[in-house]
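> Predicted model, plus sequence, below.
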Amino acid sequence: MARADPPPRKSQQRQRRDVRQAPLARGRAAEDGAVIDIADRGFCHPAPGSPDQYDGTLHVTHAGHYYRTSPVFRTDAPAHRRLAETVFVGLARPDGDDVVVIRLYALR
């Protein structure tokens, strides 16, 4: 059974009015048919002092926004076990109306 977070206090609700949490994706199948469960918690909110950010020539975030994600992968498939044993963080940006581009980094 999933653990539910307690509801935010009223003061937290006021402070975080403009913060959006990324939806969760569940039960994705890899090309080899292995099931990989992904819980992706992320936040996006205006941040006027934030610059455009690049990884080499890849544009990973837009100026004026804080958009971060931290996915957790769960799988019992031996070929993909490294995903479940690694901590990831990501920088994100919207790309059109229905697409979000996420650049993930593995922490070692």
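Perfect, thanks for sending it. Numbering: from 1, shown residues only.
> use CA for all of it now, contacts and neighbours both
Fine.
> max-length helix in this structure?
Ordering each helix of the chain by length in residues (DSSP state H) puts helix 10-15 first.
> Please enumerate residues in contact with the next helix or strand after that helix?
Downstream of helix 10-15, the first helix or strand assigned by DSSP states H and E is strand 20-21. Here strand 20-21 makes contact (C-alpha atoms under 8 Å, 6 or more residues apart in numbering) with Arg41, Gly42, Phe43, Cys44, His45.
> putting a second one here so we can go through both:
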Amino acid sequence: MTFVVGDNCINCKHTDCVEVCPVDCFYEGPNFLVIHPDECIDCALCEPECPVDAIFSEDELPEGQEVYLELNAELAAIWPNITEKKDSMPEAEKWDGVPNKLQYLER
């Protein structure tokens, strides 16, 4: 089983989760983070650290966000690994809770 970064991370990209990951399985894109499913050890440390509740166990993905399971795997294979906390996106507060953000994902 793996954890998955979902919709609410887009344009927020807080990295509190990265700091607690014992296996460095987070990968960073321009405005979104993903978890590499083959590297995640299902420790669940990242989930409570996300200030915008954008991380889910794969079997608890909210309805309509199933696409993020495949998207995390796809993008983790091409984006660079991130292992240290960085500043969140400049307008993260404004984007928190905005629904259906997939259209804003930058690859």
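Thanks, I have it. These numbers come from a predicted model, not from an experiment.
> Can you give me the TM-score here?
For this chain pair, the superposition-based TM-score is 0.25 by TM-score structural alignment, normalised by the length of structure 2; 53 aligned residues with a C-alpha RMSD of 5.0 Å.
> List the buried residues in the biggest helix by length in structure 2.
What stands out as the longest helix in structure 2, according to DSSP H, is helix 67-76. The neighbour-count check on helix 67-76 of structure 2 (16 or more other C-alpha atoms under 10 Å) flags Tyr68, Leu69, Leu71, Asn72, Ala73, Leu75, Ala76 as buried.
> now, which of those residues sits nearest Val34 of structure 2?
For those, the closest approach to Val34 of structure 2 (C-alpha to C-alpha) belongs to Asn72, at 4.9 Å.
> Isn't that closest one up against Phe26?
No. Using C-alpha atoms under 8 Å, Asn72 of structure 2 makes no contact with Phe26, being 9.5 Å away.
> just checking, what packs against the longest helix of structure 1?
Using 3 or more C-alpha pairs under 8 Å, 6 or more residues apart in numbering; DSSP states H and E, no helix or strand is in contact with helix 10-15 of structure 1.
> Contacts made by the helix or strand encompassing Tyr105 of structure 1 with the rest, please.
Assigned by DSSP H and E, Tyr105 of structure 1 falls within strand 100-107. Residues external to strand 100-107 of structure 1 that are found in contact with it (C-alpha under 8 Å, 6+ apart): Val60, Thr86, Val87, Phe88, Val89, Gly90, Leu91, Ala92, Arg93, Pro94, Asp95.
> Go again with 6 Å.
Val87, Phe88, Val89, Gly90, Leu91, Ala92, Arg93, Pro94 (C-alpha atoms under 6 Å, 6 or more residues apart in numbering).
> swap in stretch 66-75 of structure 1?
With C-alpha under 6 Å, 6+ apart, stretch 66-75 of structure 1 has contacts from 36-45, 47, 83-84, 88-92.
> Make a ChimeraX selection of the buried ones in those residues.
Buried subset of those, written as a ChimeraX selection, criterion 16+ other C-alpha under 10 Å:
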select :36,37,38,39,40,41,42,44,45,83,84,88,89,90,91,92
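> What about the contacts of stretch 66-75 of structure 1, which are in strands?
36-45, 88-92 (DSSP state E).
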